[in-house]
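Chemist: here is the input, now give the coordinates:
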Amino acid sequence: MSFHNKVVVVTGATKGIGREIALTFARHGASLIVNGRNSERLADLQHAIQKEGGTCFNVLGDASSPETANQIKEIISSKFQKVDVLVNNAGMNKRTPTLQTTLDDWENVIRTNLTSAFLISQSVLPFMVENKEGVIINISSTTASTPHKNATPAYGASKAALNYLTMHLAYEMAGHNIRVNAVCPGPIETDMTEQWDDTYREKVINGVPLKRLGDVSDVAEMTLFLASEQASFITGQSIHVNGGTLMR
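Modeler: Below is the predicted model:
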């Protein structure tokens, strides 16, 4: 799958799944616009993409901020005049149960996981509509479909809403040849899982039918596939990458 001459935007790209998604597109020839809130990690990612021979522009800021959406829009306008793929990956979770969840916690999670995807999509869609093609991929979660005691209620609610937003945009934009899908990871090995003790890790792995945690590359490769021509008849779907922890 070649993405030469393709422009890809990835939010929340400085670590974990988002970083791997950005690097995977770079390895396949894409030019990148990457967003994150940590300047050092963003600079490190830019260097890594350039080592792959790719072009990369950084946008430092909160993906749920209109200012960040405007910065992305300005780079597209001034450098490329088009965008082919948007990956809405920016996200956060809290570990607090319902009775300990504050209003600020609730609103922060909803804003980061859902509002950011709406704002960034809204900023890039005019370019896709004008060019009569484009792909949006929202990084959701298996928790959108089944509760998890290790996630705040706002997390699952925001991801379930993100799956609906995926369907709505897919339906609304199909006439412009724009496809929209979501990827729903299950237990994936990231910097967050490094905080688990051995007992909890074993418990999680035993709950996965494939008896292993996923790798960030598993999510990145699914994202790459959904962005490619091989997936040209797939839209409005939420694809689970979870080792069998949720089956339908």
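Chemist: make it CA atoms for all contacts and neighbour counts henceforth
Modeler: Fine.
Chemist: let me see the ranges of the helices in this protein.
Modeler: 16-27, 39-51, 66-75, 103-110, 116-131, 153-173, 198-206, 216-227 (DSSP state H).
Chemist: TSV for those, including mean neighbour count and distance to residue 234?
Modeler: Below are the helices of the chain laid out as TSV (neighbours: other CA atoms under 10 Å; distance: least, CA to CA, whole Å):
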stretch	mean neighbour count	distance to residue 234
helix 16-27	24	19
helix 39-51	17	28
helix 66-75	18	26
helix 103-110	17	27
helix 116-131	20	17
helix 153-173	21	10
helix 198-206	13	31
helix 216-227	20	8
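Chemist: and residue 189, how many neighbours?
Modeler: Residues within reach of residue 189, counting by other CA atoms under 10 Å, total 16.
Chemist: distance of it from residue 105?
Modeler: Distance, residue 189 to residue 105, using CA to CA, to the nearest Å: 25 Å.
Chemist: hang on, the earlier thing: among the helices of the chain, which comes closest to residue 185?
Modeler: Checking these against residue 185 by CA to CA gives helix 216-227 as the closest, at 6.7 Å.
Chemist: how far off helix 16-27 does the closest one point, in degrees?
Modeler: 60 degrees (axes from the mean of the first three to the mean of the last three CA atoms, to 10 degrees).
Chemist: for helix 216-227, packing partners?
Modeler: In this structure, helix 216-227 makes packing contacts with helix 16-27, strand 134-139, strand 178-185, judged by 3 or more CA pairs under 8 Å, 6 or more residues apart in numbering; DSSP states H and E.
Chemist: in JSON lines: the ones you listed, plus distance to residue 46.
Modeler: Output for the helices and strands packed on helix 216-227, formatted as JSON lines (distance: least, CA to CA, whole Å):
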{"stretch": "helix 16-27", "distance to residue 46": "9"}
{"stretch": "strand 134-139", "distance to residue 46": "21"}
{"stretch": "strand 178-185", "distance to residue 46": "24"}
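Chemist: I'd like to know which of those is closest to residue 124.
Modeler: strand 134-139 (9.5 Å).
Chemist: which ones are touching the residue lying closest to residue 66 once chain neighbours are set aside?
Modeler: Among residues not flanking residue 66 along the chain, residue 119 sits closest, at 6.8 Å (CA to CA, 6 or more residues apart in numbering). Listed by CA atoms under 8 Å, 6 or more residues apart in numbering, the contact partners of residue 119 are 64-66, 69.
Chemist: and for comparison, fold this next one:
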Amino acid sequence: MFSGMQDRRVMVTGSAKGIGKGIAEAFASRGARVFLADLSAEHVEATGNAFRAKGYNVAWGVADVKDKASVEQVASKAVEQLGGLDVLCANAGIFPAAPLETMTEEQWDTVLDVNLKGMFLTVQACIPALKESTSGRIVVTSSITGPVTGYPGWCHYGASKAGQMGFIRTAAIELARYGITINAVQPGNIATEGLQEQGEAYMASMASSIPLRRLGLPADIAAAAVFLASPDAGYITGQGIIVDGGQILPETLEALDA
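Modeler: As a prediction, this is how the structure comes out:
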């Protein structure tokens, strides 16, 4: 178990389901006080109540990360509920598929607004509270798609995730003066509700192309996020950790059986 999580004050966006839910539970199960922020009031309340039933110290609120006023409001609520903020996990994101030739401006704008602009607005809104922490941490959920790999239908998604990596490298320099670190977790294919919507055939093909021969779990990403938020990672900033079971390594599928 990574040290220093007891009573840490943590906000996780996009935390009602999937990777965000896994990240929130990883912190809460280690004794952190966690604020869940999500677009869906219904889903975030259900997750919050389920966590409380497990004895976790959580609160929650609704946030549309692409809307500045909404983000500022939920950040203020998190600080009020938690008594401050030590860790921000900027996880909220979407990945609808759209072929480049037929992608509309609206489809492009929606993905960039949620994934890239939403991360920027969330980080910006939380900086004042993180400056008050003795060891402020920001963990962004990026991806291998965009910064490292590509996949048909995800030009807008890949651009948003590559943009996140560019953002954190400069943000790390600006925030270092306050003792705040900012890093990213870059997941490969993770077994979440969103991935399941791609269909069983897609999930099976993805698992077969991973050297560890399985899709990742939200807990795999959460473990990396907890590490980056811990005192053990206090000298790491502006970096990304790829968590993909070796997915990006083989030159060809044949390499897996060589």
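Chemist: TM-score for these two?
Modeler: Scored against TM-score structural alignment, normalised by the length of the first structure, the superposed chains reach a TM-score of 0.93; 247 aligned residues with a CA RMSD of 1.8 Å.
Chemist: so residue 151 of the second structure makes contact with residue 157?
Modeler: No - using CA atoms under 8 Å, residue 151 of the second structure makes no contact with residue 157, being 9.5 Å away.
Chemist: can you work out which residues contact both of the two?
Modeler: In contact with both residue 151 of the second structure and residue 157: residue 145, using CA under 8 Å, 6+ apart.
Chemist: list the contacts for residue 143 of the second structure?
Modeler: 161, 185-188, 242.
Chemist: aligned partner of it in the first structure?
Modeler: Here residue 143 of the second structure is matched to residue 141 in the first structure, going by TM-score structural alignment.
Chemist: any idea how far residue 181 of the first structure is from its match?
Modeler: From residue 141 of the first structure to residue 181 of the first structure the distance is 13 Å (CA to CA).
Chemist: now swap in residue 230 of the first structure and tell me
Modeler: Residue 230 of the first structure is 14 Å from residue 181 of the first structure, by CA to CA.
Chemist: before we move on, the earlier item: could I get the helices of the first structure as CSV with distance to residue 86 of the first structure?
Modeler: Formatted as CSV, these follow (distance: least, CA to CA, whole Å):
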stretch, distance to residue 86 of the first structure
helix 16-27, 11
helix 39-51, 17
helix 66-75, 11
helix 103-110, 20
helix 116-131, 7
helix 153-173, 12
helix 198-206, 31
helix 216-227, 9
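Chemist: quick one, which of those helices is nearest to residue 81 of the first structure?
Modeler: helix 116-131 (7.4 Å).
Chemist: mean per-residue distance, that closest one to the second structure?
Modeler: Superposed on the second structure, helix 116-131 of the first structure shows a mean distance to its aligned partners of 1.3 Å (mean CA distance after the TM-score superposition for the first structure).
Chemist: for the residue nearest in space to the middle of the first structure, which residues are in contact?
Modeler: When CA atoms, centre = their mean is applied to the first structure, the residue found nearest the centroid is residue 89 (2.2 Å). Contacts here follow CA under 8 Å, 6+ apart; on that basis residue 89 of the first structure touches 10-13, 17-18, 138-140.
Chemist: what is the equivalent residue in the second structure for it?
Modeler: Using TM-score structural alignment, residue 89 of the first structure lines up with residue 91 in the second structure.
Chemist: quick one: residues contacting the residue lying closest to that match once chain neighbours are set aside.
Modeler: Leaving aside its chain neighbours, residue 91 of the second structure sits nearest to residue 141 (4.8 Å; criterion: CA to CA, 6+ apart). By CA under 8 Å, 6+ apart, residue 141 of the second structure lies in contact with 89-92, 184-187.
Chemist: gap between residue 141 of the second structure and residue 115 of the second structure?
Modeler: For residue 141 of the second structure, the distance to residue 115 of the second structure - CA to CA - is 9 Å.
Chemist: shared neighbours of those two, anything?
Modeler: Going by CA under 8 Å, 6+ apart, residues that sit against residue 141 of the second structure and also against residue 115 are residue 92.
Chemist: hang on, the earlier thing: between residue 230 and residue 181 of the first structure, point out the one with more neighbours.
Modeler: residue 181 (27 against 11).
Chemist: and that one, what does it touch?
Modeler: 136-138, 166-167, 170, 226, 234-239.
Chemist: now do residue 184 of the second structure
Modeler: 139-142, 165, 168, 238-241.
Chemist: what does it align to in the first structure?
Modeler: Aligned partner of residue 184 of the second structure by TM-score structural alignment: residue 182.
Chemist: roughly how far apart are that match and residue 210 of the first structure?
Modeler: For residue 182 of the first structure, the distance to residue 210 of the first structure - CA to CA - is 22 Å.
Chemist: what do you get for residue 204 of the first structure?
Modeler: 11 Å.
Chemist: repeat that for residue 106 of the first structure.
Modeler: 33 Å.
Chemist: likewise for residue 72 of the first structure?
Modeler: Residue 72 of the first structure is 39 Å from residue 210 of the first structure, by CA to CA.
Chemist: now swap in residue 18 of the first structure and tell me
Modeler: Residue 18 of the first structure is 24 Å from residue 210 of the first structure, by CA to CA.
Chemist: can you check residue 81 of the first structure too?
Modeler: In terms of CA to CA, residue 81 of the first structure sits 44 Å off from residue 210 of the first structure.
Chemist: with residue 201 of the first structure instead?
Modeler: From residue 201 of the first structure to residue 210 of the first structure the distance is 14 Å (CA to CA).
Chemist: try residue 243 of the first structure
Modeler: On the measure of CA to CA, residue 243 of the first structure and residue 210 of the first structure end up 5 Å apart.
Chemist: ok, these two, which is more surrounded?
Modeler: residue 243 (20 against 13).
Chemist: residue in the second structure paired with residue 214 of the first structure?
Modeler: With TM-score structural alignment as the criterion, residue 214 of the first structure matches residue 216.
Chemist: burial count for residue 30 of the first structure?
Modeler: Neighbours of residue 30 of the first structure using other CA under 10 Å come to 26.
Chemist: and it, what pairs with it in the second structure?
Modeler: So, by TM-score structural alignment, residue 30 of the first structure is matched to residue 32.
Chemist: and stretch 81-93 of the second structure, how far from the chain's centre?
Modeler: Remark: stretch 81-93 of the second structure is offset 11 Å from the chain centroid, using CA atoms, centre = their mean, to the nearest Å.
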